[in-house]
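Q: Here is my input, please return the structure:
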Amino acid sequence: MAAHLRALGFRVENYSRGIPWAEEERILVLDLYLRSGRLDKTDPRVEELCRVLDALTVHSTGSDPHHGRSTDTVALKLGNFAWLDPNEKGGASNFARGDADVWDRYASDEDALGAIVAAIQQERGLPAERPAEPPRQRVSRVAVEAQKVEQFQFSVPGHDIVASRREQGLVLTYVEYLESQGHTVSRGKYRPDGSDSVLASDLVDETDRVLYEAKGDVRRASVRMAIGQLLDYRRFEPPSTRLAVLLPRMPAQDLIDLILTVPATAVWRTTNSFASLQP
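A: Got it, this is the predicted structure:
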């Protein structure tokens, strides 16, 4: 009967407490909680998540694969995560051990959580437990070449796409300049411990041991982002490595002062060459 009603477009909810929460379900609820916080059962985002949970096949071993998580139960599960969240007051204190396990594993690693959520939504399931691996190389060098933009920031529609394209051209022009001076250049690729993700710097001057992060504009937000990226990458480089922000033109004096406090070098393009200030 339930399957027939669903085929007609009805939503059938099963309020039985006999169906345990699967890890995939907890992960999707945690993802919603971290994005939106505690939500009332009438919130459209809760209703949408119920539809997503209803489509999962994690309970397909029974006679009816559609377990029908209700908006009430999803709202309560959000409350469980609120109780586990040290930044929140209140919430449902009767959380399950599985809730705490998912919170401990993913609440502090939202990059990993996003990858797992994508895998669940694409019906690829949870990654299998892998055997212990030998230590992997944390740092590798690759050639500097025209590259795909790995990520865009869309805070200003269209602006950041243009800036990213300018950034690539700026890097390649500066590579030509350094190589004309007899320098050897590369890009650094870094693998943080315990992560499958790989970070990539824009440019490393192997001759002078300078790590560069380029930006296609001189906005404060871009300079601050470059500084953060440089500090992240520097952990993987030798202690003697110096830092530099590569820009398309001379930034405002206040931004130069900010860069120098890191300390780092500000390098920018001029009419015929490049100029810089040393820390």
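Q: Could you use CA atoms for every contact and neighbour count after this?
A: Noted.
Q: what about Leu78, how many neighbours?
A: By other C-alpha atoms under 10 Å, the residues close to Leu78 number 29.
Q: Could you double-check that it lies in contact with Asp40?
A: No - Leu78 is beyond contact range of Asp40, at 9.2 Å (criterion: C-alpha atoms under 8 Å).
Q: and the nearest residue to Val142 once chain neighbours are set aside, what element?
A: Nearest residue to Val142, sequence neighbours excluded (C-alpha to C-alpha, 6 or more residues apart in numbering): Arg187, at 5.3 Å. Secondary structure assignment for Arg187, by DSSP states H and E: strand 185-190.
Q: what does Lys77 give?
A: helix 71-84.
Q: buried stuff in the very next helix or strand once past that helix?
A: Using DSSP H and E, the helix or strand that follows helix 71-84 in sequence is helix 97-106. Residues of helix 97-106 classed as buried: Asp99, Ala100, Val102, Trp103, Tyr106 (neighbour count, 16 or more other C-alpha atoms under 10 Å).
Q: Now show me the structure for the sequence below, then we'll compare the two:
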Amino acid sequence: MVWDIPIGMSIGRRALHDRLGGGSRQDGITRVVKSDEMLVFTNDGGGEHGYGVHEGLRADGVFRYTGQGQHGDQKLTGNNKALAESEEIGRPIRVFRGQGTVTYVGSFALADPPYTWERFPGTGASPERDGLVFNLVAVDADTSLLPALADEEGSASSRGPETQASPVTTLWQPLDFSEYQVRRVDEGESVRSVSRREFELQTRFGEWLRARGEDVQVLRLTEDGVTIVPDLYVPTLGQVVEAKKSTARAYVRTAIGQVLDYTAVAGRRGLAVAPAILLPSEPRPSMVELCTSVGITVWWPISSGDFQDVRP
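A: This next block holds a predicted model:
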């Protein structure tokens, strides 16, 4: 079945399901078996069930969407499980906004991580509970049709583009690793750290730089209504640094794209910086060559506790 609903089109919910040939007309997440599409509906009304503060478009373009289940702890079963598995199965995720009449926002994919377990506030006599929050990113969509995340209502993403905003720097502080935890998605109850190695690596590197007399800061750059923040900004070296927890090719390639974006945006704001990548160990020579060939410095820790770099 060819998807023929254009982005921005509004249609009655009943008519939508009749057109697609299936799917629940009440659930916020539903699968249309006939076309194998995942449909996701956001209607700005989740606050009454205690999870509205978790749902909305973040400034970085990630759409946080709460899982299904209005009472008690949510579970990774049923439609929640179907949405979580959509990436590996290849099911398209179609996001709509509204209730009786819904507007098609576009197609989305699961981000990394695809979801986290979070505490939802209680409502009325109901206690706090555990809930799923899915992280969705646009594939072909008009994200301006989505509501802004509640705690970012006053941010640039909800006010519109601020493409000429100046860079903002603040003092860097060692990271608290305990802030970066989510519940294990496969076991349900045990807790693991996500990218803890990455945050430990950033802290070790930042403290090592300071011990050498370098200035270490946090740099915030805003363009097109989106704020991006490199992991470290070292003005005394003139570098913005992106840290990754692995030297695997996929991580290095992602870091290259991110750090080149940082330097390009900074340059358009009048701040000349050089790109750098921080890895947990010495990468393969081919990865070092790839980075240096596009002007990126590569850093990694060595056995002495110091850090070594290879510059372009």
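Q: Okay, and the residue nearest the centre of structure 1 sits in which element?
A: Structure 1 has Asp111 as the residue nearest its centroid, 4.2 Å off, counting by C-alpha atoms, centre = their mean. Assigning secondary structure by DSSP H and E places Asp111 of structure 1 in helix 110-121.
Q: distance of the alignment partner in structure 1 of Leu209 of structure 2 from Ser201 of structure 1?
A: Aligned by TM-score structural alignment, Leu209 of structure 2 pairs with Leu178 of structure 1. Going from Leu178 of structure 1 to Ser201 of structure 1 by C-alpha to C-alpha, to the nearest Å gives 17 Å.
Q: go on, Leu277 of structure 1?
A: Separation of Leu277 of structure 1 from Ser201 of structure 1 (C-alpha to C-alpha) stands at 21 Å.
Q: okay, those two: which has more neighbours?
A: Using other C-alpha under 10 Å as the criterion, Leu277 of structure 1 and Ser201 rank with Ser201 on top: 21 against 13.
Q: still on that earlier bit, give the buried residues for the helix holding Lys77 of structure 1.
A: Buried residues in helix 71-84 of structure 1, defined by neighbour count with 16+ other C-alpha under 10 Å: 71-84.
Q: In terms of secondary structure, what does that helix contact?
A: Counting contacts by 3 or more C-alpha pairs under 8 Å, 6 or more residues apart in numbering; DSSP states H and E, helix 71-84 of structure 1 packs against helix 23-36, helix 44-55, helix 97-106.
Q: now the angle from it to helix 23-36?
A: Interaxial angle, helix 71-84 of structure 1 versus helix 23-36 (axes from the mean of the first three to the mean of the last three C-alpha atoms, to 10 degrees): 70 degrees.
Q: just how off-centre is helix 71-84 of structure 1 within its chain?
A: 25 Å (C-alpha atoms, centre = their mean, to the nearest Å).
Q: Check stretch 240-252 of structure 2 too.
A: The answer for stretch 240-252 of structure 2 is 16 Å, by C-alpha atoms, centre = their mean.
Q: Over which residues of structure 1 does that stretch lie when aligned?
A: Aligned by TM-score structural alignment, stretch 240-252 of structure 2 falls on residues 211-223 of structure 1.
Q: now do stretch 279-298 of structure 2
A: Mapping stretch 279-298 of structure 2 onto structure 1 (TM-score structural alignment) gives residues 247-266.
Q: Any buried residues in that stretch, and which?
A: So for stretch 247-266 of structure 1, counting by 16+ other C-alpha under 10 Å, buried means 247-251, 255-256, 258-260, 264-266.
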